[in-house]
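Chemist: Model the structure of this input:
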Amino acid sequence: MSVKNKDYYKDLFKKANFLPCKAPKGFPPGGECFEFNPELGEGYYWYYEMPGQYNIKIHDFYYKEDTVLNMDLPECLSITWYESISGEELKPYKSMNCHVIKSFLGGYEPFHALIHRNIPIRSIGIEYRPDFFHQILKDTFGPSYADPKSAFKSIDETSDFPEMKKLLWDLWKYEGSASSAALYYDAKVREALCLVFERHRKLNEKTKASISSTDVELLKSLGLYINDHYADKISIESLARIACMGTTKLKSSFKAYYGMTVADYIQKVRIDHAEHLLAYTDLPVSEVAKAVGYVSPGHFAELFSEAKGLLPLSYRKAFQKKSHP
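Modeler: Purely as a prediction, here's the structure:
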């Protein structure tokens, strides 16, 4: 298995037009570094592997053209912090967000995504092999150990996991010697796995809102309503009337079902639409802000930057930049 996995990534780098190089300043010691073919993009892919156990991957590059990725990954569980990215996962369809912790289950469905041109992909993640994570979790948690897939799923797209963000950034910024790197990486990789499982265990201990099938259908309809009326002034009271719920029940049920508050959901829909307008129209930023429901262009710019990693005008300039003279 270990040889197969390692060969898989070596072949993947080659097919993706990444060429072996010396790691530039700003990358940790001990791994292998690959530079993107300058005809297709710019930047680096850093990679460290313990065959059959785990790997650590740092992305810091961008594509010069919109690029569709379709990859069959080995069976694994992964967790990644995205500092910057722009695109959409295509199966199922959803926007890719930055400033979030994202989890992924490899070996089940291909990773199919559209990556937007000229927007940096800056991320660091850990990918675990099945035999390794099963053994670590059994040794650490004993009788309370359970299938970790649900634990990884529970943290997908979360922006509220500061311990994990810090751990991953510490990995990226590690400046120790190459000789001690293996011990440092191994300790951090094991710690990250335990953080995921411990967080999931604590979440399960809390009382969760019970959502009836009738309420699920109402919440689905409410999501569709917001998707159509995101630019309007939407109050929690009006949404409660539409959903036939009290405001308190709506708030708790909505968060339990969608994994975010009503306000955060509305903001996400608005910012996703703004991203499209900035990329494919010449509307002034102030008009884009109004089109998606924000009165203040400054407030809109702040929210967009927090969600996408770039200010609106910088995002537009990067996306619309000509790739070739």
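
Chemist: contacts and neighbour counts: CA atoms only from here.
Modeler: Fine.

Chemist: Enumerate every residue touching the residue nearest to the spatial centre of the chain.
Modeler: Among the residues of the chain, the one closest to the centroid is residue 102, at 3.7 Å (Cα atoms, centre = their mean). Counting by Cα atoms under 8 Å, 6 or more residues apart in numbering, residue 102 makes contact with 79-82, 155-158.

Chemist: What is the neighbour count of residue 122?
Modeler: For residue 122, the neighbour count with other Cα atoms under 10 Å is 20.

Chemist: wait, isn't it in contact with residue 57?
Modeler: No. Residue 122 is beyond contact range of residue 57, at 10.6 Å (criterion: Cα atoms under 8 Å).

Chemist: Let's compare: structure for the following, please.
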Amino acid sequence: MKKYEEKVKELYDLKLLEFCHKYSNAGRSYRINNENFYGIYWLYETDSYVLDITDVYVKKDAVVHEKFNDGEISIISNYIINGEGAWIEPYQCLSSNSIFLIKTEIKSPHYIIYGQRPLLCVGIKFKKKYINSILEKNSDLNEKKLYKLIFETREIITKRVNDISKEILSNSLTKEEIDEKVKEWFELSMKTYETNKEIQMAEYDEKAIQNVGYYIQENYNKQITQKLLENIALMSGTKLKNKFKEKFNMSITEYIQRKRINVAENLILKTNLSLANIAKNVGYNSNSRFSLLFKRYKGINPNKVKDLKTKAACLSCPMYKICKGR
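Modeler: Got it, this is the predicted structure:
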């Protein structure tokens, strides 16, 4: 058993699930069952990184305190497939389909995960050995600059990281294939950064596009017109579309749709509103259009989402009774 695995096993009182094959047999699956979480924690550890999957039902709002006092873990990159929360300091919203970074040198890093809903997250904890190997190949970088690089490219690489995460979630990957996926995940930031250096966005344009993003986040459920966004950014329609795609790696339309569907998912899980009311609350008058987009971005029909409460993690597994009895 590797060093991090031993630590996290003791910290969260994890129980080995010998019969669980939901995820790759290259790693180990553990059952977590405490006052905050119930479900599966899977991990695969090497000398250079830890790849893990958190597949749990969050019973109540939970503050998570990360502990990395030994200095072995350097940078953590998490992709939240399904879940909501907040990074405490500096405050930032954590939401479905987003990348959440942790620099472990921060004193007492902690964040909150919102409860009464499933949490599915794929994460890579890059050890000092991995980071040092990157720095040796890039003499113009140090660890601080590398973290900044990864942070600044996180929104741009989100869609591709989503694809990699889905491949990791399959239970067929070998150790060698996992190594390739981890490498691909990290190199996405490096390649994106190098590309963006060549087409560096002007500071004024960068701020203007960021303001458009802020406006959409606050007004997602309204009818947002292209003309209004052009006026906010003080750009022509063509320039706005191009710069927005350059910044967020998706169209304005997709950005709005993803925001609406993330809010809708939270309303389905947290309220007793009908799907028709939820669709209207997030900006859709057509229930069929709402259902189509929900299935596109979440991979599940909206009327099936509440079932996740009773089928979270291992509850739906045919081996559940055997594992529970061990």
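
Chemist: tm score of chain vs chain?
Modeler: Scored against TM-score structural alignment, normalised by the length of structure 1, the superposed chains reach a TM-score of 0.74; 300 aligned residues with a Cα RMSD of 3.6 Å.

Chemist: Show the contacting residues for residue 24 of structure 2.
Modeler: Here residue 24 of structure 2 is in contact with 168-174 (Cα under 8 Å, 6+ apart).

Chemist: who wins for neighbours among those?
Modeler: Top of the contacts of residue 24 of structure 2 by neighbour count (other Cα under 10 Å): residue 168, with 21 neighbours.

Chemist: what's near enough to touch it?
Modeler: 24, 178, 181.

Chemist: give me that answer again for 10 Å
Modeler: The contact partners of residue 168 of structure 2, by Cα atoms under 10 Å, 6 or more residues apart in numbering, come to 23-24, 51-53, 122, 162, 177-178, 181-182.

Chemist: quick one: the strands in structure 1?
Modeler: 18-21, 32-36, 41-50, 54-63, 67-71, 76-84, 87-90, 93-96, 100-106, 111-115, 121-128 (DSSP state E).

Chemist: start to end distance for stretch 29-44 of structure 1?
Modeler: By Cα to Cα, to the nearest Å, the extent of stretch 29-44 of structure 1 from end to end equals 14 Å.

Chemist: one step back: tell me which of the contacts of residue 102 of structure 1 is nearest to residue 137 of structure 1?
Modeler: residue 79 (15.6 Å; Cα to Cα).

Chemist: Now do the same for that closest one: its match in structure 2.
Modeler: Here residue 79 of structure 1 is matched to residue 77 in structure 2, going by TM-score structural alignment.

Chemist: The closest residue to residue 175 of structure 2 other than its chain neighbours: how many residues sit nearby?
Modeler: Leaving aside its sequence neighbours, residue 175 of structure 2 sits nearest to residue 26 (Cα to Cα, 6 or more residues apart in numbering; 5.7 Å). Other residues near residue 26 of structure 2 number 16, with proximity taken as other Cα under 10 Å.

Chemist: Next one: residue 26 of structure 2 from residue 139 of structure 2, what distance?
Modeler: 34 Å.

Chemist: same thing with residue 85 of structure 2?
Modeler: From residue 85 of structure 2 to residue 139 of structure 2 the distance is 36 Å (Cα to Cα).

Chemist: on that earlier part again, now, among the contacts of residue 168 of structure 2, which is nearest to residue 322 of structure 2?
Modeler: residue 23 (17.5 Å).

Chemist: what's the matching residue for the closest one over in structure 1?
Modeler: Per TM-score structural alignment, residue 23 of structure 2 is aligned with residue 27.

Chemist: Return every residue with contacts to both of residue 122 and residue 57 of structure 1.
Modeler: In contact with both residue 122 of structure 1 and residue 57: residue 45, using Cα under 10 Å, 6+ apart.
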